[in-house]
Each structure stands twice: as structure tokens, then as C-alpha cells.
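Chemist: Let me see the structure of the following:
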Amino acid sequence: MRPFILSKSQVLRRREFLTQVTAVAGGILLVACGGTAATESASSGPSEQGNPAKGFQLPPLGYAYNALEPYIDAQTMQLHHDKHHATYVKNLNDALKNHPFASLPIEEVLRRINELPENIRTAVRNNGGGHANHSMFWRIMKPKGGGEPAGELASAIKANFGSFASFKEAFNTTGSKVFGSGWVWLVSDKSGKLQITSAANQDSPLLNGLYPVMGNDVWEHAYYLKHQNRRADYLNAWWNVTNWDEIAKRYGQAKNI
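Modeler: All right, here's what the predicted structure looks like:
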């Protein structure tokens, strides 16, 4: 029997086929494990500062899409991070293309929003706010989070709101009253005093000289797939994924602005 010998072209096609199969299998395994390409490939922390060559970058989520279940579902996290946040970053880069502000930290851009030309100011306000807000949002949540803050942040919450329970109730009430799309915030003013505020759309507290210590996104895309129109259920569930270590770190930063 003559041996079966592949031609050179057949060998090349076979190699190409095996490469494609390997790539597809790797993608299936990543999804099955609840992973995210942004998480797996990240080698550094989130970039909220522009880069003259690349512009602002979508920061990695930092954990698997399904890591916050059952409180926030995997599909919501994937769409929220990979689609909504990515769109804010793209639009922000488009608005600031060839502008000196493109190399500044997004916080500084928002604080100096009135220095921008009027024809791009609204786009930067909306999309720059969306980028800053979400970059914070991913970090102030974590798997197996929740509980209560400790240390200076706990003392400040008690001093300003009477107790953590009172603070939590006021925060949820403010979030439930946001009409349409927006955020509920715990902010610090220049004197270090904490207060609960809300804002429409993607407006950042930075626009008003306030520092966002923590905030919850109450746009419907943050909760509708799981909770439908029951925003109150989402607000209550969210406390199970809060990352108080990161929030306490932000409170420390707020005192230095």
C-alpha cells in the first residue's frame, strides 16, 4: 500500500484549520469559566489618564463577568463594561481628538470642563463622565463584598448620618428617586463633609467641585436584565458587592483634593 502524503498546500490548510479550532476552543473555555478578555489580559491597573498616542483606554473589569452573581448577572456585567463603557471611551476620544486635554487625567478634564470649546463640551461632559463614573464603579465592587465600612470612613458616616443603617437607607431612597437615568452618590466637599447627592445621566460630582467617594449606577442598563423595573430590589442587592476597602481608599483621597 502506498503511503498517504499531504501536498504542501494541504499541509498549510491543515495548519490554518487547527489554529482556528484552537482559537475557538479557547474562547469557549473562557466564556464557560465566566472570564473576560479584559480581565485575563490586564497587566496593570485601570487607565483613567489619556495617552497622546492611544487616548483614553477602557480599564479591565478586574474580575469575571459572573463574579458578582447572584446580585448582578454575568450578561449585565458583560454588556455594561464591554459595550456601554467602551462606547463612552470611544466617544470621549473622538471628542478630544487633537485637543491638549486628551492627555490629562479624566478627573482634571471634568473639573476644567468650562475651559473646553462649546462645540465639544457636552460630548466630553457626557462621555467623560461616563468613563470616570464607570472606572470608579468597577473598582468599588468585588466578589464576596458587602458588610460595613471600618476605620475613618465608618466614623465619618456615623458623624454625618447618625449610623450606617441610616446612611444606607438615605442612599437607597435617593437612588430610587432619580428620575430616568442617573447616579446616586456619596461625595465629599472641600471641607471633608460627606453628603448624599444624585445626578442625571453621566454627570460626575467632579463637575461641581465634589469628590465621588462611591456611587451606584441607576441607569436601567445596570439592572434591567435581572430586576426589570424593580430598581429598589437592585439598590438593596447592590450592598452585597460593595468593596469597602476601595471606598475607604477613595475617602482618603477625597481629603487631599
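Chemist: drop to CA atoms for contacts and neighbour counts, all remaining ones
Modeler: Will do.
Chemist: quick one, what contacts the residue nearest to the spatial centre of the chain?
Modeler: In the chain, the residue lying closest to the centroid (C-alpha atoms, centre = their mean) is residue 134, at 2.8 Å. For residue 134, the contacting residues are residue 85, by C-alpha atoms under 8 Å, 6 or more residues apart in numbering.
Chemist: Give the buried residues for whatever helix or strand it lives in.
Modeler: Element membership for residue 134 (DSSP states H and E) is helix 118-139. Residues 121, 123-139 are the ones in helix 118-139 that count as buried (16 or more other C-alpha atoms under 10 Å).
Chemist: one more, for comparison:
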Amino acid sequence: MAIARRHFLVLLGASAGAFTLDACALAQNAPSQNKPSPGKTGAIQLPALPYAYEALEPHIDAATMRFHHDKHHATYVKNLNAALDKNPELKSRTVEQLLRDLNSVPEDIRKTVRNNGGGHVNHSMFWRIMKPKGGGEPRGPIADAIKQNFGNFAAFKKQFNEAGASQFGSGWVWLVRSKDGKLAVATTANQDSPLSEGNYPIMGNDVWEHAYYLKYQNRRADYLSAWWNVLNWEEINRRFVEGGKAA
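Modeler: Predicted coordinates for the structure are as follows:
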């Protein structure tokens, strides 16, 4: 009986060990949006995705979301933190404040802050203005503002898509609140932020190839058209109101 009991305890210990190893493996393989990004205190953090990688399918595929968020955005955050470590006094300012006044950023890191700070702020907005089962006609204050500035939603959508399709190379297409308070469609190259031009970005679509090429290849226009099906108009309305306060 003692031998049988000892054998049972050995098996139980082995099972517990295997369970622990399996749990660790599962934790390591869990999607990054469910884990806080590593970083020292005070460092810029990679924001978690507010939904699963596959949540925006069929319009934006899971593979694109995984690489876009976990690789591209994460690299902007890493490079930005490395630049700010060289000038820790800048850490008392938000990234948005730095982008609004790039001339105040030391010249040796200005380009890095412009590219990677812009990439971080642009993408942080991008994840939030999309959601599963989104899209449809705009609602709330933004709907009235679009009608006032563009005539109707169809005209605005057409202008936005045409601007995005014609943006040469990498960049973004935006709906911004300009310095005079009016809404306008604008484009920026690379990861430049409208904040650096004195405009407030209400919504924007990433037209870098990494945002769409796995699914749409060179059909950027198809990607632009599909993107309207995942828009989060509640968040866009929040940004519209916020932009009015910032003006």
C-alpha cells in the first residue's frame, strides 16, 4: 500500500509540474493586447488593442493587425523611448506637446521624435477609432459637422478616399480641425502628425503598405473603401469634441 501511495504522489507531482509548464506556455503565447507592455517607469507604453486581432475581419485581417500593432507600433515606442532617454527633461511633456512644438526638441533627436512620436500618437488614435461591427452613417455632432463642411457624408467619404488613394508613398489621410475651426481633409507623409501643422486630427487612416498589403496587396482603394465598415463613430465624436476644446 505504501508503494502504491508513493507512486500516486510521484504521478501527482509530475502532473502538477506539467500543468505549471502548460500554463506558462499559454501565458507566453497569449495575445500581447492582454498584457501590459514592458518598460521602465516613466517610459512611453505601447497601448493595448481594445479588441482581438481578428475582431475587424473580414475588413482588416488578424495577421495585419498582429504585425501592425505588435511590430510596427512597438518599434515606434521603443525608438521614441530611446530618444527621450538622451534628454530626460523632455519626459515632463506629452508626446503631443512635443509634436506641436518640434522646434523645441533638441536637433539631434528631433527627427526621431517626429517620426516615432508621430507613429506612436497616430497609431494610438488609429486603434481606438475602429471597432468590431462598426461603420455605417456618422452619428452625433460629427455628422452635423460633416454635413456643414462637406455637404453630406457621401461627398466627404469620396474626398477622403480620393485623398488617401492619391497620397504618394507612405502616409496618412485625415479629417482635421484646422486652425480656423473648420473641418478639412488632409494628408501627411510618413508618420508626420497634423499636430505639427497646428491642426487637430479627428480621424485618420493609415495608408502605409504595412496597414493593408497582406490582404489587399496593391489595391489601396479597396482597403480605403473597406475601412469605413470598422469605424467607431462614438470615439470619433469624442475626438471631435476634444478637438474643439483644443482649438
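Chemist: so what number do they get for TM-score?
Modeler: Put the two chains on top of each other and the TM-score (TM-score structural alignment, normalised by the length of the second structure) is 0.90; 243 aligned residues with a C-alpha RMSD of 2.5 Å.
Chemist: ok, back up a step: which position in the second structure aligns with the residue nearest to the centre of the first structure?
Modeler: Using TM-score structural alignment, the partner of residue 134 of the first structure in the second structure is residue 123.
Chemist: For stretch 206-224 of the second structure, grab the matching residue range in the first structure.
Modeler: So stretch 206-224 of the second structure is aligned with residues 217-235, judged by TM-score structural alignment.
Chemist: buried residues in that stretch?
Modeler: Buried residues in stretch 217-235 of the first structure (16+ other C-alpha under 10 Å): 217-223, 226-227, 231-235.
Chemist: same question, stretch 167-179 of the second structure
Modeler: Buried residues in stretch 167-179 of the second structure (16+ other C-alpha under 10 Å): 167, 171, 172, 173, 174, 175, 176, 177, 178.
Chemist: out of these, which one sits closest to residue 80 of the second structure?
Modeler: residue 171 (18.7 Å; C-alpha to C-alpha).
Chemist: Show me what the closest one aligns to in the first structure.
Modeler: Match for residue 171 of the second structure (TM-score structural alignment): residue 182.
Chemist: separation between that match and residue 229 of the first structure?
Modeler: Look at residue 182 of the first structure and residue 229 of the first structure: by C-alpha to C-alpha, to the nearest Å, they are 15 Å apart.
Chemist: so how far is residue 204 of the second structure from the match of residue 134 of the first structure?
Modeler: Residue 123 of the second structure is 9 Å from residue 204 of the second structure, by C-alpha to C-alpha.
Chemist: Repeat that for residue 170 of the second structure.
Modeler: 14 Å.
Chemist: Ok, residue 49 of the second structure next?
Modeler: 17 Å.
Chemist: For these two, indicate the residue with more neighbours.
Modeler: Neighbour count, other C-alpha atoms under 10 Å: between residue 49 of the second structure and residue 204, residue 204 has more, with 23 against 19.
Chemist: circling back to that earlier point, could you tell me the end-to-end distance of the match of stretch 206-224 of the second structure?
Modeler: From start residue to end residue, stretch 217-235 of the first structure stretches across 9 Å - C-alpha to C-alpha.
Chemist: Can you tell me what sits against that stretch?
Modeler: 71-73, 75-77, 80, 137, 172, 175-176, 178, 180-184, 201.
Chemist: now, which of those lie within strands?
Modeler: 182, 183, 184 (DSSP state E).
Chemist: Not counting residues beside it along the chain, what's closest to the second one?
Modeler: Excluding its sequence neighbours, the residue lying closest to residue 183 of the first structure (C-alpha to C-alpha, 6 or more residues apart in numbering) is residue 217, at 4.8 Å.
Chemist: ok, now residue 83 of the second structure?
Modeler: The shortest distance from residue 83 of the second structure to any non-neighbouring residue, by C-alpha to C-alpha, 6+ apart, is to residue 109 (6.0 Å).
Chemist: so the one you found touches residue 85, yeah?
Modeler: No. Residue 109 of the second structure lies out of contact with residue 85 (C-alpha atoms under 8 Å); the separation is 10.3 Å.
Chemist: Which stretches in the stretch 101-250 of the first structure count as strands?
Modeler: For the stretch 101-250 of the first structure, the strands defined by DSSP state E, counting those that start in this stretch occupy 182-188, 194-200, 211-217.
Chemist: Make JSON lines from these and add distance to residue 160 of the first structure to it.
Modeler: Output for the strands of the stretch 101-250 of the first structure, formatted as JSON lines (distance: least, C-alpha to C-alpha, whole Å):
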{"stretch": "strand 182-188", "distance to residue 160 of the first structure": "11"}
{"stretch": "strand 194-200", "distance to residue 160 of the first structure": "6"}
{"stretch": "strand 211-217", "distance to residue 160 of the first structure": "14"}
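Chemist: So which of those is nearest residue 41 of the first structure?
Modeler: Of the strands of the stretch 101-250 of the first structure, nearest to residue 41 of the first structure by C-alpha to C-alpha is strand 211-217, at 25.9 Å.
Chemist: mean deviation of that closest one from the second structure?
Modeler: For strand 211-217 of the first structure, the mean deviation from the second structure after alignment is 0.2 Å (mean C-alpha distance after the TM-score superposition for the first structure).
Chemist: can you tell me how far residue 117 of the second structure sits from residue 220 of the second structure?
Modeler: From residue 117 of the second structure to residue 220 of the second structure the distance is 25 Å (C-alpha to C-alpha).
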